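S.K.: Sequence and predicted structure are below.
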Amino acid sequence: MVHSMTGYGKAAVELPHKKLTIEIKSLNSKQFDLFTRIPMIYREKEIGLRNWLSKELERGKIDLSFTVEHISKDVSATIDHTLLKQYHQEITALSHELNISLPQDWFQTLLRLPDVMKQDAEELNEEEWSIIEKTIQKAVNELIGFRVQEGEMLRNLLEEKIENIRQLLQEIEPYESERIEKVKSRIHDGLATLENKEYDTNRFEQEMIYYIEKLDVNEEKSRLTNHLDYFIETLDEKKSQGKKLGFIAQEMGREINTLGSKSNHSDMQRIVVRMKDELEQIKEQILNVL
């Protein structure tokens, strides 16, 4: 089964004093790369969370964010009187020194300054974290479902491209015997232009066989067909195999390149170019496969 590395999941939960929204998204990457935006109160859980997510999601550039909305008015806060007075004195002094007007609403100005308002530090509650873990699991499950859906689209596209290469491989066959006959005719015509020159016909036949064998592409066609079959088999495996598909695509590329170098025929070379175009599209899509 093919899974895409692209995905998105979201889940929310209401706790006694706040609402927590968890979003997780994934893009393609060669390895597991996690970026988190987590409130300080939950930071001690980040290592365990990272290890768990690496097993669940395997690969991808993962972005995990927590959004906290306080819904209770019981959250206690205090004003740092000393710091507020210091801010007031410094602002007043700068006002006289720089000839800048003092603020009209002192309280609104001062209360917005850093660390004037202090909320009582929260402590991590294990029961609360257990609920949050389940919420994270919901978001991850949604992301995995997204990956499966995207993976099905990827699979259809990859199968289409593989079939295109298979059809192009069949289009080569009519030109194979034609180009061999052209080579023979060209060599015979060249020898016929030589006057008063004799040559060993047995040696000539040996050289002709050697030359034709160098142009033979049956082995490359057979190997390419096997690679195409193996690619489809890998798509059918239970676990998504993005890296393995990439290796198979590399082997397909080698056989297609050899076909091109051996073709010695303009129409065959055009077909090889079309094969390369299909293969490049396959390689681009494989980058998104888990």
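M.R.: Nice, I can see it.
S.K.: For the rest of this, base every contact and every neighbour count on C-alpha atoms.
M.R.: Noted.
S.K.: those helices in the stretch 151-290 of the chain, which residues are they?
M.R.: Residue ranges of the helices in the stretch 151-290 of the chain, as given by DSSP state H, counting those that start in this stretch, are 201-215, 218-235, 242-263, 266-286.
S.K.: could you give the angle of the first one to helix 242-263?
M.R.: The one in question is helix 201-215. Counting by axes from the mean of the first three to the mean of the last three C-alpha atoms, to 10 degrees, helix 201-215 lies at 150 degrees to helix 242-263.
S.K.: A further structure is provided below for comparison with the first:
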Amino acid sequence: MLQSMTGFGQAIRLMNGYQIQVDIKTVNHRYREIKIKMPREWLALEEKLKSIIQKRIQRGRVEVFMTIEQQESHIEEQVEIDWQLADRYLQAADQLKTRYKLNDSLSLKDLMLIPDLVSLRKDLPDQDEVMNQFITDCLEEALHQLLEMRSKEGSHLRNDLIKRVQVMEKLHTQIQSMALRAVEQMREKLFQRIQEVLSDKQLDESRLTMEVALLAERANIDEELTRLLSHFEQCYTLFNQVEPVGRKLDFLIQEMNREVNTIGSKSNFTEITNKVVDLKAELEKIREQVQNIQ
């Protein structure tokens, strides 16, 4: 079945006091483009996550946003002391005391005022296999939601496209019936005009009939109508395919548009010209919808 290129999925999971959230969205794109935004500490996992996405999505721009946060009730902040910085300050203090013969000594209060000597650090989860798998599972869950949404949207697109092709089939039938009359009328008018122009001259009836037939044949649109009907059948076949068909449908629309343009250029019959305009309008609507199909 058809799949839309537009969708969204989200997964939130808790593990050992950490909340992992993955948001994934896709939009139209001619090719496949994947961008993942995640904490720097976990960038080593990026290629694996991309590989998972590539197996499930063939076309579209994919954006993944991943956050890993410690819940307030589980936050454990570690106090860190920069011992090297403390040593340098104490050495500098000893040098000052010696140089200027000072008796004062640094107190704990003085040391605590030194910038960046003492800092708080929030613990991040260890990057072990269990945590990696947990993040991967979270992505899979968000991806599953995304694909479900793309499938539902694809189903709506399929129904709309079927209706539009059916409208084109009706227009095709109408043009086909008009074409028979149009060719006959053209033949009669040409024959009549030539006779009027050459009324006072000798006419080779067989030659005249042949020339009129050739002119009428140039205006014949049977081949274009036959190919257009074949394209409609191909559309229905593609609408039921499991694999991505967006590019095939796009090409098929170009072919149909070519046939419709040829019909319009060949026919001087006003009623057919009006129907050609209607066909083009439906084709444009189909083309817009197909741009969103994987």
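M.R.: Structure's in. What do you need? Bear in mind that the values here come from a model prediction, so they are computed numbers and not experimental data.
S.K.: one step back: pipe the helices of the stretch 151-290 of the first structure into CSV and attach distance to Ser4 of the first structure per row.
M.R.: Below are these laid out as CSV (distance: least, C-alpha to C-alpha, whole Å):
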stretch, distance to Ser4 of the first structure
helix 201-215, 41
helix 218-235, 12
helix 242-263, 9
helix 266-286, 9
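S.K.: residue in the second structure matching Gly260 of the first structure?
M.R.: Structural alignment (TM-score structural alignment) places Gly260 of the first structure against Gly264 in the second structure.
S.K.: Tally up the residues packed near its match, please.
M.R.: By other C-alpha atoms under 10 Å, the residues close to Gly264 of the second structure number 19.
S.K.: that older thread, out of the helices of the stretch 151-290 of the first structure, which comes closest to Met1 of the first structure?
M.R.: With C-alpha to C-alpha as the criterion, Met1 of the first structure lies closest to helix 218-235 of those, at 6.1 Å.
S.K.: Ala216 of the second structure: neighbour count?
M.R.: Using other C-alpha under 10 Å, Ala216 of the second structure has 18 neighbouring residues.
S.K.: how about it, what does it touch?
M.R.: Val183, Met186, Arg187 (C-alpha atoms under 8 Å, 6 or more residues apart in numbering).
S.K.: out of the residues you listed, which ones does the first structure keep as well?
M.R.: By both residues aligned by TM-score structural alignment, their matches' C-alpha atoms under 8 Å, the contacts of Ala216 of the second structure still in contact after alignment to the first structure are Val183.
S.K.: Point to the residue nearest the middle of the second structure.
M.R.: Note on the second structure: the residue nearest the mean C-alpha position is Asn28, at 2.3 Å, using C-alpha atoms, centre = their mean.
S.K.: hang on, that residue packs against Gly60?
M.R.: Yes. Contact criterion C-alpha atoms under 8 Å: Asn28 of the second structure and Gly60 qualify, at 5.0 Å.
S.K.: Gln137 of the first structure and Arg147 of the first structure, how far apart?
M.R.: Separation of Gln137 of the first structure from Arg147 of the first structure (C-alpha to C-alpha, to the nearest Å): 15 Å.
S.K.: try Glu233 of the first structure
M.R.: 20 Å.
S.K.: So the two - more neighbours on which side?
M.R.: Ranked by neighbour count (other C-alpha under 10 Å), Glu233 of the first structure and Arg147 place Arg147 first, with 23 against 10.
S.K.: Could you find the closest non-adjacent residue to the aligned residue in the second structure for the more buried one?
M.R.: Structural alignment (TM-score structural alignment) places Arg147 of the first structure against Arg150 in the second structure. Of all residues not flanking Arg150 of the second structure in the chain, Ser4 sits nearest, at 4.7 Å (C-alpha to C-alpha, 6 or more residues apart in numbering).
S.K.: That neighbour: neighbour count?
M.R.: Going by other C-alpha under 10 Å, the residues that sit close to Ser4 of the second structure add up to 30.
S.K.: right, and it touches Gly154 too?
M.R.: Yes. Contact criterion C-alpha under 8 Å: Ser4 of the second structure and Gly154 qualify, at 4.5 Å.
S.K.: anything in contact with each of those two?
M.R.: Shared contacts of Ser4 of the second structure and Gly154 (C-alpha under 8 Å, 6+ apart): Ile293.
S.K.: Leaving out sequence neighbours, find the closest residue to the aligned partner of Leu224 of the first structure in the second structure.
M.R.: Matched by TM-score structural alignment, Leu224 of the first structure corresponds to Leu228 in the second structure. In space, and not counting its chain neighbours, Leu228 of the second structure is closest to Met256: 6.1 Å by C-alpha to C-alpha, 6+ apart.
S.K.: Report how many residues lie close to the one you found.
M.R.: Burial measure for Met256 of the second structure: 22 neighbouring residues, criterion other C-alpha under 10 Å.
S.K.: I'd like the distance from it to Glu233 of the second structure, if you could.
M.R.: Met256 of the second structure sits 12 Å away from Glu233 of the second structure, going by C-alpha to C-alpha.
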